[in-house]
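Novice: curious how this folds, go ahead:
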Amino acid sequence: MENPIVYSPVDAGKIISDTAANLMKSAATSGWAKVKKYFKDFSAEESIEIGTAFNDYIRVTQERNSKIKTLIYRRVPKDIYSFYECVGLRLEGKVIKTSNVSDVLKIGKKILVTGTGGIGKSILMKHLFLSTIKETEYIPVLLELRKFNGMENKDISIYRAVYQTLSDNGFTLADEYYKYSLEKGGYIILLDGFDEVNRDKLKKVQEEIKSFSDKFEKNTYIISSRPTEMFIGWNDFVETSVMPLSKKQALSLVNKIEFDESAKRAFYTELSRTLYDKYTSFASNPLLLTIMLLTFSNHASIPENLNEFYEEAFTTLFNMHDATKDCYLRDIRTGLGCEEFKTVFSYICFKSYFRGQFEFTEHQLRERIQEAQSRFPLYKFTIEDFQEDLTLSVCMLVKDGLSYRFSHRSFQEYFAALYTCKLTDDVQSKLLATWFDESISVVGDEYMSMLYNLQPDKVNKIVLCPGLKKLKELYDSMGFSVELLKELFSGVHLRRLYKLENSKRVTDYTIDFGISNRYLCNILMITCKLNHFFNPNAEGIKKSREIASTWVSEREKQDPQNRYHIEPIEFDDLMIFLDKHNFTVADFLEACKWVEARFIFSFKILEKYGENSISRKKKVSSILDEL
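Specialist: Predicted coordinates:
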């Protein structure tokens, strides 16, 4: 039996000062001497000059990346080590510790770090940056990929962006030295937020990452993102997933947060007793755990539903007393009531979400507020007051340097879904059909789950059923066949994976597909996700393992260095492979029974919801007015 965990106030100041002192000592004592080998020989004068620039770079970037603003610490950035909990990375059934970047570097030279919203990917990247300074002989560069959203595709360059990051922070090199140091492998390059790149920039950014990392392959690349099917084709990148907080970590995080002590103590006690076990999906996520603390302090209870969770969190933030300022009650400068403010904010979230805009310049934010102001002329407020309320009173946005970002994207997704519900059926149907056709984030984001929880029948009827009808027509004309699969998928992925079963690491083999018809694939996946598809039938699993394991074994003989063998196979090449190894088309279709099970499940949803459409209140001509 575990020893009980006892609440104990944390001396955050000591943690900050000790950590900062250790980092500074490490940087000061190693500095230029540690990384000079990655550069050509310099004259004594050049070495002193560039060495000073490097040490300045470490000092500036260390200061910049060691502090952040959060939902709790929204005014003054806090040192991350005063409250950070080092989460693990899961890979092939193993847990990789991240407290020291050296353990992460053992994974390989090209690493993907994926995780859901709020799990702590960005702060992990900052921690790895700082750990690189302290523990290694590499030059760390942290680049936020959303910075490319403001560029033309022709101007996007990882090579130039990394150089600009170095230069902007005082480490200016002649291009020949910069290129030479890249060729020598002197860098750990951390690329944060691939999922925050706008859709029209994604292909270019992906190409840049692959090209840059291939050309300068001696460096280490760590990329963070929400999960996306685009990574299936990144054959030489190892994908890891961020692990949730354990109960012990969740309690430790709460213990560290600066908050009203009596409220925090009560929450800590209940979290230890029942709340973590009852609300594990919330309490194991750092962002949601923070919101739990806020809502618990206000209501002494936690909502069961994720939508209610965000709704109550917003109401708490709108009305809350400042937990760090002697219960000083903040006023709302706009004078808007909670519902009015929420309506305007929902509109801003809706427009920015579908534009793929997760960060704003001062000008862009004012434009969004002015747009909302015009949309709701009965609500009287100034742009300046609404901007101040968003950042200081309600804390939905955080100012970070010269830009503004959501305190977390989950808020943007929830309020975008909330505003979507106000649109007519025609508008919702057409907007989301287009989005399904363009977006790679339909399944990974929480937007559709939140919209479904707000209006489940309507989502099934007006959003999913039109696509399901097209799927049914294809299925009826082709049956479950290779031809049908070709209509939806670009190719097949046969691969080996590792997983935990009864705490033991076991090997398995799977068949998966690359997406071709994005609209219909998104319809199929999201229908199953939202309607809680569950297929306990193990039919086809044995055959899929036989085919996939045969493919992996053959590829390993041809290319022993490739551990993962997840490159896609086109259907024509697959047919040749199957015939070569005495598998029939029927064998392959049997191995893909799990896909057919999803078709059949989805058609039951179509049968239930597709006959009587919801009456449409407005004509298509009103779409422009609505948007």
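Novice: okay, CA-based contacts and neighbour counts for the rest of this
Specialist: Noted.
Novice: neighbouring contacts of stretch 579-595?
Specialist: With C-alpha atoms under 8 Å, 6 or more residues apart in numbering as the test, stretch 579-595 has contacts from 480-482, 511, 535, 539-545, 547, 575, 578.
Novice: what's the following helix or strand after the strand or helix carrying Tyr498?
Specialist: Counting by DSSP states H and E, the secondary-structure element that holds Tyr498 is strand 489-501. Stepping forward along the backbone from strand 489-501, the first helix or strand reached (DSSP H and E) is strand 504-515.
Novice: for the comparison step, fold the sequence that follows:
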Amino acid sequence: MPGAVLAAIELVRPQIESIASGIVANFFYDQAKASRGLTYKRRKAKSASDSIKVYLERLYRECSSINTLASKGEPRPIDEIYVPITLAECNGTAKVKLDNRFRFNTIGHRIIVVDHAGMGKSTASKWVSKLIIQQGKKIPVFLEMRKYAGDEPLSDHIRSELGISADFDDSFLKGLPFFIILDGLDEVEIEASEAVFEQIKEFSHKFEKCYIMATSRPQARLGKLLDFKHWEIKPLRKSEAERIIENLDRSRSTSKELIKQVRALKDNSIRAYLKNPLYVTLMYCAFRHKPSAIPQKRHLFYNQVFEALFDTHDSSKQSGWVHEKHCGLDIDDFSTVLRRYAFTTYANGGKPEFSRQELITDLKLAGKKCPGIQFDPSRFVQDLIDTVPLFINDGCQIRWAHKSLHEYFAAMFIRMDARNSAAKILKRLTRSSNPWSHRNLIQMYAEIDYPIFRTAVLRDVLDACVKFAGDITGLPTNRQISTADLVSRKQTTFKRELRIYFRSIDERLQVPEGLEEIYESLRASNSRSEMRIFPMRHGNNEVFVLTFRDFDLEILRIASEREGSLFVGGTHDVEKPLKRLCKSRLNVQKRWIDANDFTNSANRNSNVFKAVNQLMEAILDHIPSFDSAGKILREIAYCESDDLEELIEQI
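Specialist: The predicted structure follows:
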């Protein structure tokens, strides 16, 4: 264990002692009822407080260091690496910085930090756990959700983590100030996800006083946790990205030159990567390996990091000495096997962690599909952990150093080893029941091989968009509603379900009445959709907008990185349309308004119709432009009318 971590544990020991011997011991002393006398009560209380003390010391130790790709498998103290991130309430204005001054009552009792790959969710979870112990007022419980299958109540799982005896009932979770951290809801195995979310929902309702903070990539199932507020991680500022680069480089020599080149960049596409902590780390690793150039695309970051790890030399040996690979393979054959393994395991559900024997067995199967490549799977595993540290040995289990590495090698398999089937694979991924779980791989593939993505995936979405634009079924007959407003509403409701609810603030409940029923009914027909709730206030009124956003809109968003203007520009002026809606009679109807149903009474009034449009344009992202969709669809058709055969004949 690094000396810095040991020193940190000694500094925080008084806080741990205060929690265990004070708050915890007193509670359990009162709980150990008097049937066996004072001695029994003291013994049971001490047993419980000792268990929590041991847990907190272990948790603090585990959360005080992290593995990064830049550290080549060697843990670094988290305080050396961590740059405070900023959380922003989704669909709101609240912002909080996760630094040493952070106070947990500023974000609410139930939150989910929802963001994409590499934004620092797990690092933030560890840092929060460590900070809670340092503050000495709450008891953090850090749960890696990939290790929980939902086959037991979440309260029992927490009890097991803490080492609390079954002699005590669940009342300790109601009486003690717990802060439960559920890290990586997106890493729950697919077959267990329904049970896991039900257990979280039940726990949340039963133990209302517990603070709960969850992290996840976007996924449709998050909508089940209706009483959780959604927060997202703000993109890094330039100064924060530079601090991460400096923190990764103990010598400061590489970071100094990289920062100099980054500041001189004029390419906005590269600057965009500086907003994501993972890509900043990958950029540093790639530059450390090849200081002459900064990669231009995401997949090139991963490729250079792989090359850097494979070719890394030991500075304690003679110049240029490279670690011999235990398996004896060169970089091309090593990559071929790893790509096959990555795609095979991804297609089989992408198990987040596995035993050494499971990894050996899967590599042996992958090797059989790689003709002409001979290797010992057990030695290959040794390379993955030691000499090419793409994997982490986490006690009895092994896992990828970062989930996105798995997705990168799987995407490269599709591109390099299965290109004839690439279109079919992409269609299966995007049309699956849970396409959000494949989002990062799909986005990565779109960058690697955009023409295939364009014809196999994007064209179908654009075609549906153009057909939807031309469908006039159910449009309101009120002539006072302009054609422009009708087009606006059609664009807003393409692949998106919208419901609006009004009520007075003095009737305020935690969630709007009827929300759970509406959620369940919409989820049945929108299983591919991401659900969000937009709460707003004006005067004495509250307005809730419930949206189900289909994954096809995410396909358009991915395409917009190449195609440019696929979406209409919003005004982001919420106040004016909100004021207009609240002055209408809708605010006293205490019911959900279906914005997709043009025939209901709320959509017959031209002023209300326009105000709803304006509100949607202000709060929603990625509203497609029908004109842009048609234009790109025509471009795809033109590109497919290839004259290559004619050119070949002329040779």
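Novice: TM value for the aligned chains?
Specialist: Aligned and superposed, the two chains score 0.79 in TM-score terms (TM-score structural alignment, normalised by the length of structure 1); 576 aligned residues with a C-alpha RMSD of 4.1 Å.
Novice: of the contacts of stretch 579-595 of structure 1, closest to Ile257 of structure 1?
Specialist: Ile257 of structure 1 has its nearest neighbour among the contacts of stretch 579-595 of structure 1 in Asn535, at 41.9 Å by C-alpha to C-alpha.
Novice: would you mind finding the match for Lys189 of structure 2 in structure 1?
Specialist: Check again: residue 189 of structure 2 is Glu, not Lys. Counting by TM-score structural alignment, Glu189 of structure 2 lines up with Asn198 in structure 1.
Novice: now the closest residue to that match other than its chain neighbours: how far from Leu624 of structure 1?
Specialist: In space, and not counting its chain neighbours, Asn198 of structure 1 is closest to Gly356: 5.2 Å by C-alpha to C-alpha, 6 or more residues apart in numbering. Distance of Gly356 of structure 1 to Leu624 of structure 1, given as C-alpha to C-alpha, to the nearest Å: 20 Å.
Novice: okay, those two: which has more neighbours?
Specialist: The neighbour count for Gly356 of structure 1 versus Leu624, taken as other C-alpha atoms under 10 Å, is higher for Gly356 (18 against 8).
Novice: look up how far Val545 of structure 2 lies from the equivalent of the more buried one over in structure 2.
Specialist: When the structures are aligned by TM-score structural alignment, the residue of structure 2 matched to Gly356 of structure 1 is Gly350. From Gly350 of structure 2 over to Val545 of structure 2 the distance is 34 Å, taken as C-alpha to C-alpha.
Novice: list the contacts of the most centrally placed residue in structure 2.
Specialist: When C-alpha atoms, centre = their mean is applied to structure 2, the residue found nearest the centroid is Arg217 (1.9 Å). Taking C-alpha under 8 Å, 6+ apart, we find Arg217 of structure 2 in contact with 114-117, 184-186.
Novice: is it possible to export the residues you listed to TSV including distance to Ala195 of structure 2, secondary structure and neighbour count?
Specialist: As requested, the contacts of Arg217 of structure 2 are exported to TSV (distance: C-alpha to C-alpha, whole Å; DSSP: H, G, I helix; E, B strand; the rest coil; neighbours: other C-alpha atoms under 10 Å):
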residue	distance to Ala195 of structure 2	secondary structure	neighbour count
Val114	20	strand	24
Asp115	23	coil	19
His116	23	coil	15
Ala117	24	coil	18
Gly184	15	coil	21
Leu185	12	helix	24
Asp186	14	helix	21
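Novice: among those, which one lies nearest to Ser65 of structure 2?
Specialist: Within the contacts of Arg217 of structure 2, distances to Ser65 of structure 2 taken as C-alpha to C-alpha reach their minimum at Gly184, with 18.1 Å.
Novice: which ones are touching that closest one?
Specialist: Each residue near Gly184 of structure 2 by C-alpha under 8 Å, 6+ apart is listed here: 122, 144-146, 214-217.
Novice: same check, this time on Lys590 of structure 2
Specialist: Neighbour list for Lys590 of structure 2: 501-503 [criterion: C-alpha under 8 Å, 6+ apart].
Novice: tell me where the stretch 51-200 of structure 2 has strands.
Specialist: With strands called from DSSP state E, counting those that start in this stretch, the stretch 51-200 of structure 2 shows them at 65-66, 76-77, 86-89, 95-97, 110-114, 139-144, 178-183.
Novice: distance to Lys229 of structure 2 for the ones you listed - can I get that in CSV?
Specialist: Compiled in CSV, the strands of the stretch 51-200 of structure 2 are given as follows (distance: least, C-alpha to C-alpha, whole Å):
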stretch, distance to Lys229 of structure 2
strand 65-66, 28
strand 76-77, 31
strand 86-89, 8
strand 95-97, 13
strand 110-114, 5
strand 139-144, 19
strand 178-183, 14
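Novice: Thr39 of structure 2: which of these is closest?
Specialist: Using C-alpha to C-alpha and comparing the strands of the stretch 51-200 of structure 2, the one that lies nearest Thr39 of structure 2 is strand 139-144, at 26.1 Å.
Novice: now the closest one on structure 1. Mean distance?
Specialist: Once superposed with structure 1, the aligned residues differ from strand 139-144 of structure 2 by a mean of 1.1 Å; criterion: mean C-alpha distance after the TM-score superposition for structure 1.
Novice: which residues does that strand contact?
Specialist: Taking contacts as C-alpha under 8 Å, 6+ apart, the residues outside strand 139-144 of structure 2 that touch it are 19, 56, 59, 125-126, 129, 132-133, 158, 162, 176-184.
Novice: where do the helices sit along the stretch 51-200 of structure 1?
Specialist: In order along the chain, the stretch 51-200 of structure 1 carries the following helices (DSSP state H, counting those that start in this stretch): 101-105, 121-135, 158-168, 175-183, 199-215.
Novice: figure out which of those helices is closest to Lys504 of structure 1.
Specialist: Distances from Lys504 of structure 1 to each of those were compared using C-alpha to C-alpha; the shortest belongs to helix 101-105, at 21.3 Å.
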